[in-house]
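Peer 1: Show me how the following folds:
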Amino acid sequence: MWRFLGGRERLTSRPPEDVLAMRVAGVVVAETLAELRAQIRPGWTTADIDDLAAECIRARGARPSFPDVPGYRHTVCVSVDEEIVHGVPGPRRLGEGDLVSIDCGASVDGWHGDSAMTIVVGGAEHARPGDLALIDACTDALWAGIAAFTPGAHLFDVGEAVESSLEASAAAAGRAPYGILEGYEGHGIGRAMHESPGVPNVAVRGRGPTIKAGSTVAIEPMVTHGTDVGHTLGDGWTVVTTDGSRGVHVEHTVAATPAGPWVLTALDGGRAELGARGVPCGAPA
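Peer 2: Alright, predicted model coming up:
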């Protein structure tokens, strides 16, 4: 998500053949993020991550989506520690324990997929206190939102599920509530990477559009150890927390199907994570 979208009046429903076309782009994004997760090491720069992402996407016959955003020329966003979203790749060198969020988009035949992950550089053994719990809490909230994206439900149910999950995670850990980045949300996706409506990460007034079979969105909570307030740096893109607390960003592109959510940017379509939560997955057999 690049800016607060605000528009909530329309949620496109696509025929099955269009959702299948989006799945092709989603797999490219999933494979690219998997390759990045496997390869990133201490000493890499954020520009190195961008270069590998571009190579992975183009090797699969796809094209990066993010250069379509006016003014942005990179393949991915790489946000480190207090940079919670929209980090611009460059010379910053990564060290063990850095918390790195990578947002990636790709298109195939004009259809887009969009996903984000957060990793600890050097592995879990180098994580700072609380960072793994923050990743887990944000990931659980993402899947709670995905589980709510089913035909007949309403779009704002997604944000309520995300926020409720984060509140439950904080309570279980006996800590203060996590910060949910204010003013940023998910979005519709299809022929354009960013379409209306916006997909909130918090409970909001009203119910929002009815979710129909074939509706497609990107759900993406952005969560911090502390504040819910961020500001944009002088590069015009990178959003950092105002209190310097570290943040996490995770995202998936999801289609609503009569059988359940189909996660287009998960290699297994979401079967494992949804199954673990007792939620039917709409991925084809």
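Peer 1: From now on I want contacts and neighbour counts done on CA atoms only, so please keep to that.
Peer 2: Noted.
Peer 1: Helices of the stretch 101-250 of the chain, start to end?
Peer 2: 131-147, 156-173 (DSSP state H, counting those that start in this stretch).
Peer 1: and the longest one, what other elements does it pack with?
Peer 2: Secondary-structure packing of helix 156-173 (3 or more Cα pairs under 8 Å, 6 or more residues apart in numbering; DSSP states H and E): helix 131-147, strand 195-199.
Peer 1: let's go with 6 Å and repeat that
Peer 2: On a contact count with 3 or more Cα pairs under 6 Å, 6 or more residues apart in numbering; DSSP states H and E, helix 156-173 meets helix 131-147.
Peer 1: most neighbours per residue, which of the helices of the stretch 101-250 of the chain?
Peer 2: Looking across the helices of the stretch 101-250 of the chain with neighbours counted as mean count of other Cα atoms under 10 Å, the highest average goes to helix 131-147: a mean of 23.
Peer 1: Distance from the chain centre to that one, please.
Peer 2: 11 Å (Cα atoms, centre = their mean, to the nearest Å).
Peer 1: Which residues does that helix contact?
Peer 2: V158, A161, V162, S165, L166, S169 (Cα atoms under 6 Å, 6 or more residues apart in numbering).
Peer 1: Let's see this one next, to set against the first:
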Amino acid sequence: MIYYKTAEEIELIRKSSLLVSKTLAEIAGMIKPGITGIALDKRAEEFIRDHGAEPAFKGFNGFPYSLCISPNDKVVHGFPSEEELKEGDIISVDCGVAWNGFIGDSAYTFAVGAISEDLQTLLDVTKECLRRGVEKATAGNRVGDISYAVQEYAAQFNYGIVKELVGHGVGKELHEKPEIPNFGKRGSGPKLEEGMVIAIEPMINMGTARVKFWDDGWTVSTKDGKASAHFEHTVAIKKGKAEMLSTFECIEERIKQN
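Peer 2: Coordinates of the predicted model:
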């Protein structure tokens, strides 16, 4: 069942989502060769709690950390580790915040130092997939319109589109209805209506779309060991134009300062 939000509830989700964006911006300033996922996770938790909120991921179905940190061939849900990031790596950082009873959720894939042209293209294409998906997240459209927009653009680059993992509704719970796949047919799926808040999150692989699930119960990586990128926004459905509740602006401003 889809839970429709009031204008007041959407503002609370916006507040949580913007704190997620600020947390990712805080982390962006630390991402360089030699940093560990554990150090990023520790700082994110401190930052979130310093603002009076709680990490939404920590304890969710037993997940033990505040961030999902997924470098290189990890698609999503990676555990922060003591392994140092290296020049040329990419790293998806997914963050959730619970504040005033509502969740914010966003993810960004960062370059660690200078990366190859192929990896940069993967990041650029995945972020553009997200932009195109968000563009279709308007009242009167259907979930399949978002899904098709993501799929249609990624397919032009012969990238693999992960099918086992999807975006989702966001509100009082981290994962609500409806599911938002990154592949599908235009005009299919649940109708998008005002009051819906969703997380759109393309997960795009440089090679095969096939993934493997790790024995830790969380980590997902590409089957062929090639890189994967992941970007995510929390979005409110409106007439005419989607309203992004999270932002990349502060993150990218911080990246420029590195």
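Peer 1: circling back: relative to H249 of structure 1, which of the helices of the stretch 101-250 of structure 1 is closest?
Peer 2: With Cα to Cα, the closest approach to H249 of structure 1 among the helices of the stretch 101-250 of structure 1 belongs to helix 131-147: 7.4 Å.
Peer 1: okay, that closest one sits on what stretch of structure 2?
Peer 2: Mapping helix 131-147 of structure 1 onto structure 2 (TM-score structural alignment) gives residues 119-135.
Peer 1: Next, the mean deviation of the matching stretch compared to structure 1.
Peer 2: Once fitted to structure 1, stretch 119-135 of structure 2 is off its aligned match by 0.4 Å on average (mean Cα distance after the TM-score superposition for structure 1).
Peer 1: can you give me the strands for the stretch 151-285 of structure 1?
Peer 2: 179-180, 186-188, 195-199, 216-219, 222-224, 230-232, 239-241, 247-249, 252-257, 260-263 (DSSP state E, counting those that start in this stretch).
Peer 1: Switch those strands over to JSON lines; also include mean neighbour count and distance to S79 of structure 1.
Peer 2: Shown next, in JSON lines, are the strands of the stretch 151-285 of structure 1 (neighbours: other Cα atoms under 10 Å; distance: least, Cα to Cα, whole Å):
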{"stretch": "strand 179-180", "mean neighbour count": "22", "distance to S79 of structure 1": "16"}
{"stretch": "strand 186-188", "mean neighbour count": "27", "distance to S79 of structure 1": "17"}
{"stretch": "strand 195-199", "mean neighbour count": "24", "distance to S79 of structure 1": "21"}
{"stretch": "strand 216-219", "mean neighbour count": "30", "distance to S79 of structure 1": "18"}
{"stretch": "strand 222-224", "mean neighbour count": "26", "distance to S79 of structure 1": "11"}
{"stretch": "strand 230-232", "mean neighbour count": "17", "distance to S79 of structure 1": "12"}
{"stretch": "strand 239-241", "mean neighbour count": "24", "distance to S79 of structure 1": "8"}
{"stretch": "strand 247-249", "mean neighbour count": "32", "distance to S79 of structure 1": "9"}
{"stretch": "strand 252-257", "mean neighbour count": "29", "distance to S79 of structure 1": "17"}
{"stretch": "strand 260-263", "mean neighbour count": "27", "distance to S79 of structure 1": "23"}
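Peer 1: Which one of those strands lies nearest to G87 of structure 1?
Peer 2: Minimum separation from G87 of structure 1 across the strands of the stretch 151-285 of structure 1 (Cα to Cα) falls at strand 239-241, 6.9 Å.
Peer 1: still on that earlier bit, same list (the strands of the stretch 151-285 of structure 1) but as JSON lines, adding distance to Y72 of structure 1.
Peer 2: Shown next, in JSON lines, are the strands of the stretch 151-285 of structure 1 (distance: least, Cα to Cα, whole Å):
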{"stretch": "strand 179-180", "distance to Y72 of structure 1": "25"}
{"stretch": "strand 186-188", "distance to Y72 of structure 1": "18"}
{"stretch": "strand 195-199", "distance to Y72 of structure 1": "17"}
{"stretch": "strand 216-219", "distance to Y72 of structure 1": "20"}
{"stretch": "strand 222-224", "distance to Y72 of structure 1": "20"}
{"stretch": "strand 230-232", "distance to Y72 of structure 1": "15"}
{"stretch": "strand 239-241", "distance to Y72 of structure 1": "14"}
{"stretch": "strand 247-249", "distance to Y72 of structure 1": "19"}
{"stretch": "strand 252-257", "distance to Y72 of structure 1": "21"}
{"stretch": "strand 260-263", "distance to Y72 of structure 1": "27"}
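Peer 1: Select, out of those, the one closest to I57 of structure 1.
Peer 2: The nearest among the strands of the stretch 151-285 of structure 1, by Cα to Cα, is strand 252-257 at 16.7 Å.
Peer 1: For that closest one, name the packing helices and strands.
Peer 2: strand 216-219, strand 260-263.
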